[in-house]
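S.K.: what's the 3D shape of this:
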Amino acid sequence: MSVGAANVRGMAIGSNIDTFAGLRVRRFRRGERGRGVAWRISVDYEAPEDRFARELDNLIDSVGGVNVEALVIGQWGESYDSAPPLHLLVAARDRLPNLRALFVGEMTYEECEISWIHHGDIAPLLAAFPRLEVLRIRGSEGLRLSPVRHRRLRELAVEAGGLPGAFVRGFADSSFPALQELELWLGIAEYGGDVTVEDLAPILGGADLPALRRLALRNAEIADQVAEALAAAPVVARLEELDLSLGALSDAGAAALLLGQPLTHLRRLDLSHHFMSADVAGRFAEELPGVRVDTSDEQAIDEDGFRYVSVTE
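M.R.: Coordinates of the predicted model:
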């Protein structure tokens, strides 16, 4: 479910997705019919306040709520100044009985910079849709997660230029026994990314995530500290995929991973967009011959000694 390199360009997300949750994305227009697609709803940022509500109603009426399996929500108006109208989805829950996948905030930088996209508490949304299996969120300004239990969610991803530590702590206080994939873009402090390794400790311990098979801690300014923690993290032993891409991983973090617990059981290790030296990056392929290792997109430390993550503003 991760956003590939083709969608991430120059520290910004430059194109809309074509597929979501295994389905082709199709922009909804009034009168459309069909099923087996991920319907995209988006309104102009200057649209009247009730425009999104009317678009959602039109979608449900035209397509038939029972035929809506996946929704992709783009702009809902002034997304840089207001949280998405999740209350409208919550109110429509009985009309969307088969919704299993939802992407909130699927916008390019031209529509709204990722670190400007506002959100609120997503717990009511999860409570309203107990059959939801995939939830992806872009943006994290004001993003919260009150403690919640969800038995069916398999994939959760938050794309951010700076992820609030409060969200991660809320996740740790919640229960997701079916979660197989967790993807968090930690971002940088300048844009609110104040997640610490201590915040991540319950995730790295893995005790409350029995089904987790893919862990992605991407776009991280603190990639070296995360790598050092992963070197001894209990959750790693049962992962199939580990992803530290888009971040500021250097030789220090890489060395910790290489000296830590075995990684030979992984199917895939993604370290792309990194600041490792060629020699250190090459050791991963040498020492993990049965693992698909990606050390592409080597970056250079700038003249002031800074290492930049891929997506910030």
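S.K.: for the rest of this, base every contact and every neighbour count on C-alpha atoms.
M.R.: Will do.
S.K.: and the helices in the stretch 201-313 of the chain, which stretches?
M.R.: Along the stretch 201-313 of the chain, counting by DSSP state H, counting those that start in this stretch, helices occupy 223-230, 251-259, 278-287.
S.K.: and these, which is most packed in?
M.R.: Most buried of the helices of the stretch 201-313 of the chain, by mean neighbour count (mean count of other CA atoms under 10 Å): helix 223-230, with a mean of 22.
S.K.: excluding residues flanking it in the chain, which one is nearest residue 69?
M.R.: Spatial nearest neighbour of residue 69, excluding adjacent residues (CA to CA, 6 or more residues apart in numbering): residue 99 at 4.4 Å.
S.K.: quick one: contacts for that neighbour?
M.R.: Applying CA atoms under 8 Å, 6 or more residues apart in numbering, we find residue 99 in contact with 68-71, 129, 131-132.
S.K.: tell me the contacts of the closest residue to residue 14 other than its chain neighbours?
M.R.: Nearest non-adjacent residue to residue 14, counting by CA to CA, 6+ apart: residue 108, 5.2 Å away. By CA under 8 Å, 6+ apart, the contact set of residue 108 is 12-16, 114.
S.K.: just say helix, strand or coil for residue 108.
M.R.: Following DSSP: H, G, I helix; E, B strand; the rest coil, we place residue 108 in the coil state.
S.K.: so which of the contacts of residue 108 is the most crowded?
M.R.: Neighbour counts for these peak at residue 114, which has 28 neighbours (criterion: other CA atoms under 10 Å).
S.K.: residue 181: neighbouring residues, count only.
M.R.: When neighbours are counted by other CA under 10 Å, residue 181 registers 22.
S.K.: if I look at it, how far off is residue 35?
M.R.: 26 Å (CA to CA, to the nearest Å).
S.K.: which SS class is residue 186?
M.R.: strand.
S.K.: that one and residue 160 touch, don't they?
M.R.: Yes - between residue 186 and residue 160 there is a contact under CA atoms under 8 Å: 6.5 Å.
S.K.: related to what we said a few turns ago, the contacts of residue 99 in strands, which ones?
M.R.: Among the contacts of residue 99, the ones falling in strands (DSSP state E) are 70-71.
S.K.: leaving out the residues flanking it, which one is nearest to residue 144?
M.R.: Nearest in space to residue 144, with sequence neighbours left out and distances taken as CA to CA, 6+ apart, is residue 121 at 4.4 Å.
S.K.: residues contacting that neighbour?
M.R.: If you count contacts by CA under 8 Å, 6+ apart, residue 121 has them with 143-146.
S.K.: would you turn those residues into TSV with neighbour count, distance to residue 211 and secondary structure?
M.R.: Listed next are these as TSV, based on neighbours: other CA atoms under 10 Å; distance: CA to CA, whole Å; DSSP: H, G, I helix; E, B strand; the rest coil:
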residue	neighbour count	distance to residue 211	secondary structure
143	20	25	coil
144	20	23	strand
145	20	20	coil
146	16	22	coil
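S.K.: can you redo those as TSV with distance to residue 245?
M.R.: Listed next are the contacts of residue 121 as TSV, based on distance: CA to CA, whole Å:
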residue	distance to residue 245
143	22
144	24
145	24
146	28
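S.K.: could you also give me the structure for this second sequence? I'd like to compare it with the first:
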Amino acid sequence: MTIGVHLQELHGLPAFDFPGADAKSGELPDPASVAWRIGVDAYESEEAWQDAFARFAAAVDTTKVRALIVGAWSDVYDSGPDEVFAALLGARERLPELRALFVGDITFEECEISWINQGDVTPLLDGFPELEEFGVRGGMGLGFGAARHERLRTLVVESGGLPAEVVRGVASCELPSLENLDLWLGTSGYGGDAELADLEPFLAGTRLPELRCLALRNSEIQDEIAAALAAAPVVARLEVLDLSMGTLGDQGAAALLEGQPLTHLRKLDLHHHFVSEPMAERIRGSLEPSGVSVDLDDEQEPWDDDEDNGRFTAVAE
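M.R.: Model (predicted):
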């Protein structure tokens, strides 16, 4: 699977593409009614992202904007977003109502996820203390320091390979209001070298006191993660557990079933998996009668010619 479409919404608002420099002028929506996506051509754009943002700020009452989506910047496969971040931070006084920000809404046709050049996003969290949702796509060059953010409720980090230092950086953050954490851990071939020890702060349940939805997904160590979650204290207070998009097989699924009760969950998401049908039926039979929504869609078959177990994550390159 590749990411072939842009975000359709953010913060409950429909995404709207701010017109390019050569677009015919037309009526723009109410500033608070949409999530504004600002992007330029990913390959040799004639307009820099910060110039597109300047046009946006001149055309829209930014004091009412609630959600921003950063699309591609020029040469995203070769250049980081330093100037993008500088433009956003330079305009923070003009964005008092901003509650949601996503950086890197870039499809595979613009740049494959593991080739997106990212940067240190910590200043964005520090600079926008009223944010409730923050997301970023791409792990190469991504930095995530030990930030403290009082209001953030949702944090999403999408990658084909998430470096362990980034995972540890997220784990070190003080996020007392965070309810939804979504990490795409990826594969070692694209920099995803996090181990179970790096995930321990999330599993122990001693941090993130408001956490209700935990996604540790798109991982090549999905069985190990499942086994660790079988006894992880955090699970008891979750409503949604998401281990989708990875290499989960019967071993990990059995560990989940044989561990602590999961019948309190609202949803268990395991889509894109390598679980056999008998094991899938065991999971459904154990949880669905208690009202748990179980997603076991998108069953995969291992590659026959792979030297390892032939399993693969949904998103890698």
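S.K.: hmm, back to that, what's the closest of the contacts of residue 121 of structure 1 to residue 103 of structure 1?
M.R.: For these, the closest approach to residue 103 of structure 1 (CA to CA) belongs to residue 143, at 14.4 Å.
S.K.: and that closest one, how far is that from residue 192 of structure 1?
M.R.: Distance of residue 143 of structure 1 to residue 192 of structure 1, given as CA to CA: 11 Å.
S.K.: anything in contact with each of these two?
M.R.: residue 164.
S.K.: thinking again about what came up before, of the contacts of residue 121 of structure 1, which are reproduced in structure 2?
M.R.: Retained in structure 2 by both residues aligned by TM-score structural alignment, their matches' CA atoms under 8 Å are the following of the contacts of residue 121 of structure 1: 143-146.
S.K.: hang on, the earlier thing: for residue 245 of structure 1, find the nearest of the helices of the stretch 201-313 of structure 1.
M.R.: Of all the helices of the stretch 201-313 of structure 1, it is helix 223-230 that lies closest to residue 245 of structure 1, at 9.0 Å by CA to CA.
S.K.: what's the closest one packed up against?
M.R.: Contact partners of helix 223-230 of structure 1 among helices and strands, from 3 or more CA pairs under 8 Å, 6 or more residues apart in numbering; DSSP states H and E: helix 197-205, helix 251-259.
S.K.: pipe those helices into TSV and attach distance to residue 155 of structure 1 per row.
M.R.: Listed next are these as TSV, based on distance: least, CA to CA, whole Å:
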stretch	distance to residue 155 of structure 1
helix 197-205	14
helix 251-259	25
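S.K.: out of the ones you listed, flag the one nearest residue 61 of structure 1.
M.R.: helix 197-205 (40.7 Å).
S.K.: and for the closest one, what's in contact with it?
M.R.: Contacts of helix 197-205 of structure 1 (CA under 8 Å, 6+ apart): 165, 168-169, 172, 208-209, 225-226, 229-230, 233-236.
S.K.: just the closest of these to residue 251 of structure 1, please.
M.R.: Using CA to CA, residue 225 comes nearest to residue 251 of structure 1 of the contacts of helix 197-205 of structure 1, at 11.7 Å.
S.K.: tell me who's in contact with the closest one.
M.R.: 197, 253.
S.K.: so how many other residues sit close to residue 123 of structure 2?
M.R.: Close neighbours of residue 123 of structure 2, defined as other CA under 10 Å, add up to 14.
S.K.: quick one: distance of the helix or strand encompassing it to the chain centre.
M.R.: Assigned by DSSP states H and E, residue 123 of structure 2 belongs to helix 122-127. From the chain centre to the centre of helix 122-127 of structure 2 is a distance of 17 Å (CA atoms, centre = their mean, to the nearest Å).
S.K.: how big's the offset between that helix and structure 1?
M.R.: Helix 122-127 of structure 2 differs from its equivalent in structure 1 by a mean of 0.5 Å after superposition (mean CA distance after the TM-score superposition for structure 1).
S.K.: next helix or strand past that helix?
M.R.: That would be, after helix 122-127 of structure 2 and using DSSP H and E, strand 133-137.
S.K.: which residues touch the next helix or strand after that following strand?
M.R.: Downstream of strand 133-137 of structure 2, the next assigned helix or strand under DSSP H and E is strand 154-158. With contact meaning CA under 8 Å, 6+ apart, strand 154-158 of structure 2 is reached by 132-139, 178-185.
S.K.: one more time with 7 Å
M.R.: For strand 154-158 of structure 2, the external contacting residues (CA atoms under 7 Å, 6 or more residues apart in numbering) are 132-138, 178-184.
S.K.: got it, and stretch 286-300 of structure 2?
M.R.: Residues outside stretch 286-300 of structure 2 that contact it (CA under 7 Å, 6+ apart): 263, 265-274, 284.
S.K.: do the same with stretch 172-191 of structure 1
M.R.: The contact list for stretch 172-191 of structure 1, computed with CA under 7 Å, 6+ apart, reads 115, 147-163, 193, 195, 202-203, 208-221, 312.
S.K.: so where in structure 2 does that stretch end up aligned?
M.R.: Counting by TM-score structural alignment, stretch 172-191 of structure 1 lines up with residues 171-190 of structure 2.
S.K.: show me what counts as buried in that stretch.
M.R.: Within stretch 171-190 of structure 2, the residues that qualify as buried are 171-173, 175-188, 190, counting by 16 or more other CA atoms under 10 Å.
S.K.: and for stretch 107-124 of structure 1?
M.R.: 107-109, 111-120, 122-123.
S.K.: looking at those, which is nearest residue 88 of structure 1?
M.R.: Distances from residue 88 of structure 1 to the buried residues of stretch 107-124 of structure 1, taken by CA to CA, are shortest for residue 122, at 12.8 Å.
S.K.: where's that closest one relative to residue 146 of structure 1, distance?
M.R.: In terms of CA to CA, residue 122 of structure 1 sits 8 Å off from residue 146 of structure 1.
S.K.: and what of residue 111 of structure 1?
M.R.: Residue 111 of structure 1 is 28 Å from residue 146 of structure 1, where distance means CA to CA.
S.K.: try residue 275 of structure 1
M.R.: Separation of residue 275 of structure 1 from residue 146 of structure 1 (CA to CA): 36 Å.
S.K.: related to what we said a few turns ago, save the contacts of helix 197-205 of structure 1 as a markdown table, and put in distance to residue 84 of structure 1 too.
M.R.: Output for these, formatted as a markdown table (distance: CA to CA, whole Å):
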| residue | distance to residue 84 of structure 1 |
| --- | --- |
| 165 | 21 |
| 168 | 20 |
| 169 | 22 |
| 172 | 23 |
| 208 | 29 |
| 209 | 28 |
| 225 | 33 |
| 226 | 31 |
| 229 | 34 |
| 230 | 34 |
| 233 | 35 |
| 234 | 36 |
| 235 | 33 |
| 236 | 34 |
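S.K.: all set now, cheers.
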